[in-house]
Structures are given as structure tokens and as C-alpha cells.
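1. Curious how this folds, go ahead:
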Amino acid sequence: MNVVILCDGNPPRPEQLKEALEHSSLFIAADGGALIASQMGVKPDVIIGDLDSYSVTGNEHGDVIHDPDQETNDLEKALAYAYKQECENVIVFGATGKRLDHTLKNLSVLKQFDGQFKSLQFKDKYSVLFLLPKHFEMELPLHTTVSLFPLSGKVEEIHTSGLKYALTDGTLENGVQDGSSNLTVEKKIEIFHKKGDLLIFINHKTDK
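-> Sure thing, here's the model as predicted:
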């Protein structure tokens, strides 16, 4: 089952959200994400969180789950709910932007839940990001901007092909070397790594 989660960070483009919803079976708003959903004219099946941003009206389309636990944030609550519903493929909008500490926390949550789903992706107006398996390959349009980021602080033994700036047995480390703003020079890219947690950012082709 496919699920879309909407958080209250920077919102996606309306058409971007609606397209994702057309291919999903469940739409979850994480607390303040319900306000963004309302502004875009879409109705969540579930609203979940500590509800410090969203006030219940009684006219909700779906279920409202108040979870006051302060040891987990609203995205964690939404992902835990999706896991209990046996969802397999998760797209999260609004997990980035606005407060930087919230963005960093949500990246930690991405790592925490990554192994519990077949796929778990964050999307925004500019890019899609997700954690890479040890061997990854994908076809992309030529000259697509691709960035690699060592989420665990250091990622070792990285090999890439199909990118302008190739790595062979390379290492990416926060504060030492990063892999931002690379470009695809072949339609198929391949990325291998052996140690660490490696994020990929694939930029959308958009001028908006």
C-alpha cells in the first residue's frame, strides 16, 4: 500500500501533492500538515500528532489521533501509524524547510524508519531525497543535478558511474568533503557504498 504524509514544513506544489495522492491509498497529515492540506483543498484520511498546531473542528473528513507523547515528533507518529497499517511505499511532503532543527530532526527520523518500509522518500518543490541501499541504480534525464550527503557523518568506499564528478573508492565526510551539485552525464547512474548512511538528492526539472 502507498501512503502520502504531509508535514507542516515548506509545502509542495499543489499539483505535486495531488499527483502523489492519485497513486496512494492513505493520506496522513502530521499535525500542522492538516492546515496545509486544507489550504490546498485536499482532505486527509488521518490527522495525527500532539495537535499543538492543528485545532480539531469536528468537521474532519477522517480520523483525528491525538498523541501527546513528547519523546516523538509528529512525523515519527505518522510513520509509526503507517507502519501499523502495513504500508510499503511512503512519500513525505513538508518534512524540510522552515526551522532547520526540525529539518535535521526529520532526517534523523528518515534514518530511523528507512528499514521499515520498501521505500521512504522525502519530496519538496526542488528535489526528492532518500537513503541509498549499498547498490543503487536509476535512469535519469541527462544533466539532472544529483547531490550525495553523508547522513551518518562519514560514508566510505563509494563508487559512482554516470555522474560528471565520479568517485572511485571515495569517502564523503561532513566538514571534509561532500558530494553536492553533481550532474548526470549518462542516462543510467550507479552508486555503490560499503560503510555509512548515504543520502541522495535528485533535483526536479522545474523553474518554479
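
2. Please make it C-alpha for all contacts and neighbour counts, starting now.
-> Noted.

3. How about the contacts made by His193?
-> 134-135, 155-159 (Cα atoms under 8 Å, 6 or more residues apart in numbering).

4. With secondary structure and neighbour count as extra columns, can I get those residues in a markdown table?
-> Formatted as a markdown table, the contacts of His193 follow (DSSP: H, G, I helix; E, B strand; the rest coil; neighbours: other Cα atoms under 10 Å):
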| residue | secondary structure | neighbour count |
| --- | --- | --- |
| Lys134 | coil | 14 |
| His135 | strand | 13 |
| Val155 | strand | 21 |
| Glu156 | strand | 18 |
| Glu157 | strand | 15 |
| Ile158 | strand | 21 |
| His159 | strand | 17 |
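
5. Just give the number of residues close to Gln112.
-> 11 (other Cα atoms under 10 Å).

6. element containing it?
-> Secondary structure from DSSP states H and E places Gln112 in helix 100-113.

7. Please point out which parts of the helix or strand that that helix is followed by sit buried.
-> With elements assigned by DSSP H and E, the helix or strand that comes after helix 100-113 is strand 119-123. Buried residues in strand 119-123, defined by neighbour count with 16 or more other Cα atoms under 10 Å: 119-123.

8. Could you also give me the structure for this next sequence, so I can compare it with the first?
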Amino acid sequence: METSVAIILKRCESIPTAENYIGVDKGALTLARNGKRMLLAIGDFDSVEESDLAYIKEYSDTLLQLNPIKDDTDSEAAVMYAIEKGYQKIHLYGGLGGRLDHAMINLRLVSRFPETVYLHDQNNFIYSLAEGVHSIDKRDYTYISFFTEDKATISLEGFKYPLDKQQLTNKDTYTTSNEILEDRGIVTVHAGKVTVIQSKDA
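-> This next block holds a predicted model:
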């Protein structure tokens, strides 16, 4: 089976090219209006009209309408569905901007599922790394920053500001706005896990 899926959230400004799609709430409507077939349309759909919901059904293999009174956000429910179906790379689009509480949940999903959940917008690419040695492509991003929700120990090679077995805590901010010198850099996570933000100015 395909191992990658794109999850389109409410505020997605453009639709990426992907083999598989999951639409979340208004993200499902965006996919339907652009003629994109979905594996799943999921959400409470309290922000779409009844006629829109019928239209979404036409373009989805499965439609799961959630109770608006629930513990999980729509994006979390979509991610958990994708994980249960065996998808190894889950790309979230439209999960930044808008409501800050929803953006925080999406950032926590990235941290919770290292090397599995990736968060994208026009200027940022966000993911997390577990213990191990990782080769990071610069792509077209100018800056790269590292954070941890708890504690981590990392080394950076091929960066403007290298590190050697540096211990980080969730209070540290000096790992912001680093730069990859060439095409790629090497990040070694000796302990813990780190959230990586590759970014560029708008």
C-alpha cells in the first residue's frame, strides 16, 4: 500500500500533489471542489452547509462525521485514522495560522509522532526527530531551528552554528535561526527527541 498521505485541514490555501488525501472539515470541501478523491472525509462539519456535505460524500471513500462535543480535535482524529491504516508519512497542510489552540495541537502531534507527522505551510516545514543520525536537506529554506518539549541531547554538523552533544531543555531558545551551510546538514539526536522548524521569510 502507499505509505504517504496528505491531510488537508480547514485553512489550507493550496492543495499539494499527493497520491492519497484525507479531508478535514472544510479541507474536505476544498478537496471536493478541486475534484480530488479522498480516502476519508472527517470532522464535525458544523461549518459546512448540508448541500456541501452531500458534495463531500461524492468525493470520499468514507465519510466520518464526528460529534462536535469530543475530546480530540478533527486534525488529531484524522492523524490517528491514518496511523491506524498504516501510513508512515502523514503530511498536514493548513494547520498553522488561524486559531492558535489548533496550531498548538498540530505542533504537539508533530512532537508526539517523530518522523511520521509533518506540518507544512508556505514558509515552514515542521517535523520531529527521534534518537539517531539524520541527514537534513536544506531545500529552499533559509533557517532551521530546534526545540524540545522535555530534554534532549543533540549534535549539529554542517551548520553555521555547530553543536557537540549539547543538552537542550524546553526553556532553551538559542537553537533558533541556525542555517545549513551546504545542501544538507547532519543532526544527531543522542537522547530524547527534537522538533525541527525549517523556515523562510514570507
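
9. How close are the two chains, by TM-score?
-> The TM-score (TM-score structural alignment, normalised by the length of the second structure) is 0.81; 192 aligned residues with a Cα RMSD of 2.5 Å.

10. The second structure: helices as residue ranges?
-> Assigned helices in the second structure, in chain order: 26-33, 50-58, 74-84, 100-112 (criterion: DSSP state H).

11. Can you tell me which of those is most buried?
-> Each of these was scored by mean neighbour count; the highest is helix 26-33, a mean of 24, by mean count of other Cα atoms under 10 Å.

12. neighbouring contacts of that helix?
-> 8-12, 15, 22-23, 37-38, 41-42, 45, 47-48, 52-53, 55-56, 58-59.

13. and those residues, which are buried?
-> 8-12, 15, 22-23, 37-38, 41-42, 45, 52-53, 56, 59.

14. neighbouring contacts of the helix holding Gln112 of the first structure?
-> Contacts for helix 100-113 of the first structure (Cα under 8 Å, 6+ apart): 75-76, 79, 95-97, 120, 130-131.

15. Let's see that with 10 Å instead.
-> 9, 72-76, 79-80, 83, 92, 94-97, 114, 119-122, 129-131, 151-152, 197-199 (Cα atoms under 10 Å, 6 or more residues apart in numbering).

16. and the angle for that helix with helix 74-84?
-> 20 degrees (axes from the mean of the first three to the mean of the last three Cα atoms, to 10 degrees).

17. residue closest to the middle of the second structure?
-> Leu119 (2.1 Å; Cα atoms, centre = their mean).

18. What does that residue correspond to in the first structure?
-> Correspondence of Leu119 of the second structure to the first structure, assessed by TM-score structural alignment: Phe122.

19. what about the residue nearest to that match when sequence neighbours are not counted, neighbour count?
-> Spatial nearest neighbour of Phe122 of the first structure, chain neighbours left out: Val92 (4.7 Å); criterion: Cα to Cα, 6 or more residues apart in numbering. Val92 of the first structure has 28 neighbours, counted by other Cα under 10 Å.

20. Map Val92 of the first structure onto the second structure.
-> That one, Val92 of the first structure, aligns with Leu92 by TM-score structural alignment.

21. Do I have it right that that match meets Cys12?
-> Yes. Taking contacts as Cα atoms under 10 Å, Leu92 of the second structure lies within contact range of Cys12: 9.2 Å.

22. Overlap of the contact sets of the two?
-> 120-121.

23. quick revisit: could you dump the helices of the second structure into JSON lines with distance to Gln167 of the second structure added?
-> Output for those, formatted as JSON lines (distance: least, Cα to Cα, whole Å):
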{"stretch": "helix 26-33", "distance to Gln167 of the second structure": "39"}
{"stretch": "helix 50-58", "distance to Gln167 of the second structure": "48"}
{"stretch": "helix 74-84", "distance to Gln167 of the second structure": "30"}
{"stretch": "helix 100-112", "distance to Gln167 of the second structure": "18"}
